[in-house]
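*Asks:* Everything below, folded, please.
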Amino acid sequence: MSWTTVSRRPGPSRPGRGVTGRDVVVLLVFVLIAAAVAALGTAVGIAQVDGWYARVPHVTWTPPDWAFGAVWTVLYLLIAVSGWLLWRRQAQGALVLYVAQLVVNALWTPVFFGGYPLIGVGALWIAVGIIVLLDLLVVATIATAWPVSRGAALLLLPYLAWILYASTLNWGDAVLISLG
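*Replies:* Okay, the predicted model is just below:
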């Protein structure tokens, strides 16, 4: 098979080709998937923000509640575009990790916010384990994406920074509530 044959094959993405209508549809699918993860978190967490979460102590570096929605809106958009870029590059290994981190991301909010009323502080410690796994999966996704799409990897850096910060918030709340 010659290089010419390889470079002309159909597929979701050959580097250097323009964006097609199919690409735009797939981008919208990535945005909808990210929005679904966000909606799940919102559905579970919104009632708890003014519930148990408002009544427990938090670490001093906890931002105001409104900041979470604003930050996550931008992050989910960046996450979606990153996934789309990986899809365009046919980066299967990075996409597997991408999907895994999205699944773990979707688990954290129900465990943290929804689990506390059911099992107490134990849910916060389980959430610590989940968010540490999320941290590791996002690092692995970035490392795997870097050789095939630096843009996709770079778009995940703000997400990684935020979840590392969120990890300290989760751990801090678990410690404070355990001691309280």
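*Asks:* alpha carbons only for contacts and neighbour counts from here, please
*Replies:* OK.
*Asks:* how about the nearest residue to residue 58, chain neighbours excluded?
*Replies:* residue 173 (5.4 Å; CA to CA, 6 or more residues apart in numbering).
*Asks:* ok, now which ones touch that neighbour?
*Replies:* 57, 58, 59, 124 (CA atoms under 8 Å, 6 or more residues apart in numbering).
*Asks:* Please enumerate the helices of this structure.
*Replies:* 3-7, 21-49, 52-55, 65-88, 92-109, 115-119, 121-145, 150-155, 157-179 (DSSP state H).
*Asks:* The second one: which residues count as buried?
*Replies:* Judged by neighbour count (16 or more other CA atoms under 10 Å), helix 21-49 contains these buried residues: 23, 26-27, 30-31, 34-35, 37-38, 41-42, 44-45, 48.
*Asks:* same check, this time on the third one
*Replies:* Going by neighbour count (16+ other CA under 10 Å), the buried part of helix 52-55 is residue 53.
*Asks:* Same check on the last one?
*Replies:* For helix 157-179, the neighbour count (16+ other CA under 10 Å) marks 157, 159-160, 163-164, 166-175 as buried.
*Asks:* Could you dump the buried residues of helix 21-49 into CSV and include distance to residue 97?
*Replies:* Shown next, in CSV, are the buried residues of helix 21-49 (distance: CA to CA, whole Å):
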residue, distance to residue 97
23, 21
26, 18
27, 18
30, 15
31, 17
34, 15
35, 19
37, 16
38, 19
41, 20
42, 24
44, 25
45, 25
48, 30
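*Asks:* To compare against the first, here's the next sequence to fold:
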Amino acid sequence: MLKNKFISFLLFSLVTFSASFIGGLATISFKEPWYSLLNKPVFNPPDWIFAPVWTTLYLMMTIAIWVFWHNKNRDMNTVYIYFIHLVFNTTWSIVFFVFHNMILALFVLIILISLIVILIIRFNRVNIASSYLMIPYVLWCSFALILNFSLIILN
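*Replies:* Below is the predicted model of the structure:
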């Protein structure tokens, strides 16, 4: 049993952090000089904050789906929604930083936040800890939505 839990944690980590890796690669490769030249709102965080925040959020997401997975009341549709939400998570970085399309990125973010809220609700039905682990993520993405919208207005 312990071996299965360890393997499932590794697999969920691999999938979740793959989304992080792809999004990070897109950001690093295409961010500059475009992003530096944008007019930013006063509440725009410094660049150094994003890596530790996202690393923490991806770890919390991994733990949330892993705990959910090991609950006898889990359902596969929620797991599928989790995987779909990771696609939208990665897509935002590509749309925003690779294609420099802030408006489309805003719509991707709205879909992403909607999927996270759905996950929180579905996780809560099975394991409250999983839903609580997703709250900082939805809050950060909501802040990103405000930031994304502000960048559209200012540019």
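*Asks:* What is the nearest of the buried residues of helix 21-49 of the first structure to residue 119 of the first structure?
*Replies:* Within the buried residues of helix 21-49 of the first structure, the smallest distance to residue 119 of the first structure is 14.2 Å, found for residue 48 (CA to CA).
*Asks:* which residues does the closest one contact?
*Replies:* 54, 113, 114.
*Asks:* Spit out the contact partners of the equivalent of the second one over in the second structure.
*Replies:* Read it as residue 113 of the first structure. Aligning on TM-score structural alignment places residue 113 of the first structure opposite residue 97 in the second structure. Applying CA under 8 Å, 6+ apart to residue 97 of the second structure gives the contacts 26, 27, 30, 31, 35.
*Asks:* coming back round to it: out of the contacts of residue 173 of the first structure, who's the most crowded?
*Replies:* Highest neighbour count within those: residue 124, with 26 neighbours (other CA atoms under 10 Å).
*Asks:* doesn't residue 116 make contact with it?
*Replies:* Yes - if you go by CA atoms under 8 Å, residue 124 of the first structure and residue 116 touch, sitting 6.7 Å apart.
*Asks:* what do we get in the second structure for residue 140 of the first structure?
*Replies:* So residue 140 of the first structure corresponds to residue 118, using TM-score structural alignment.
*Asks:* burial measure for its match, as a count.
*Replies:* Residue 118 of the second structure: 17 surrounding residues under other CA under 10 Å.
*Asks:* Turn the contacts of residue 97 of the second structure into JSON lines, including distance to residue 106 of the second structure.
*Replies:* Output for the contacts of residue 97 of the second structure, formatted as JSON lines (distance: CA to CA, whole Å):
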{"residue": "26", "distance to residue 106 of the second structure": "17"}
{"residue": "27", "distance to residue 106 of the second structure": "16"}
{"residue": "30", "distance to residue 106 of the second structure": "18"}
{"residue": "31", "distance to residue 106 of the second structure": "17"}
{"residue": "35", "distance to residue 106 of the second structure": "16"}
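*Asks:* hmm, back to that, which contacts among the contacts of residue 48 of the first structure does the second structure share?
*Replies:* Contacts from the contacts of residue 48 of the first structure that recur in the second structure, judged by both residues aligned by TM-score structural alignment, their matches' CA atoms under 8 Å, are 113, 114.
*Asks:* ok now do the residue nearest to residue 106 of the first structure when sequence neighbours are not counted, which residues does it touch?
*Replies:* Counting by CA to CA, 6+ apart, the nearest residue to residue 106 of the first structure once its immediate chain neighbours are dropped is residue 37, at 5.5 Å. Residues counted as contacts of residue 37 of the first structure (CA under 8 Å, 6+ apart) are 102, 105, 106.
*Asks:* okay, now the closest residue to the second one other than its chain neighbours: neighbour count?
*Replies:* Using CA to CA, 6+ apart and skipping the chain neighbours, the partner closest in space to residue 105 of the first structure is residue 134 (6.4 Å). Other residues near residue 134 of the first structure number 25, with proximity taken as other CA under 10 Å.
*Asks:* same deal with residue 103 of the second structure?
*Replies:* Residue 103 of the second structure, neighbours per other CA under 10 Å, totals 15.
*Asks:* What lines up with it in the first structure?
*Replies:* In the first structure, residue 103 of the second structure lands on residue 125 (TM-score structural alignment).
*Asks:* ok, that match touching residue 167?
*Replies:* No - using CA under 8 Å as the test, residue 125 of the first structure is too far from residue 167 to be in contact (11.0 Å).
*Asks:* Alright, calling it a day.
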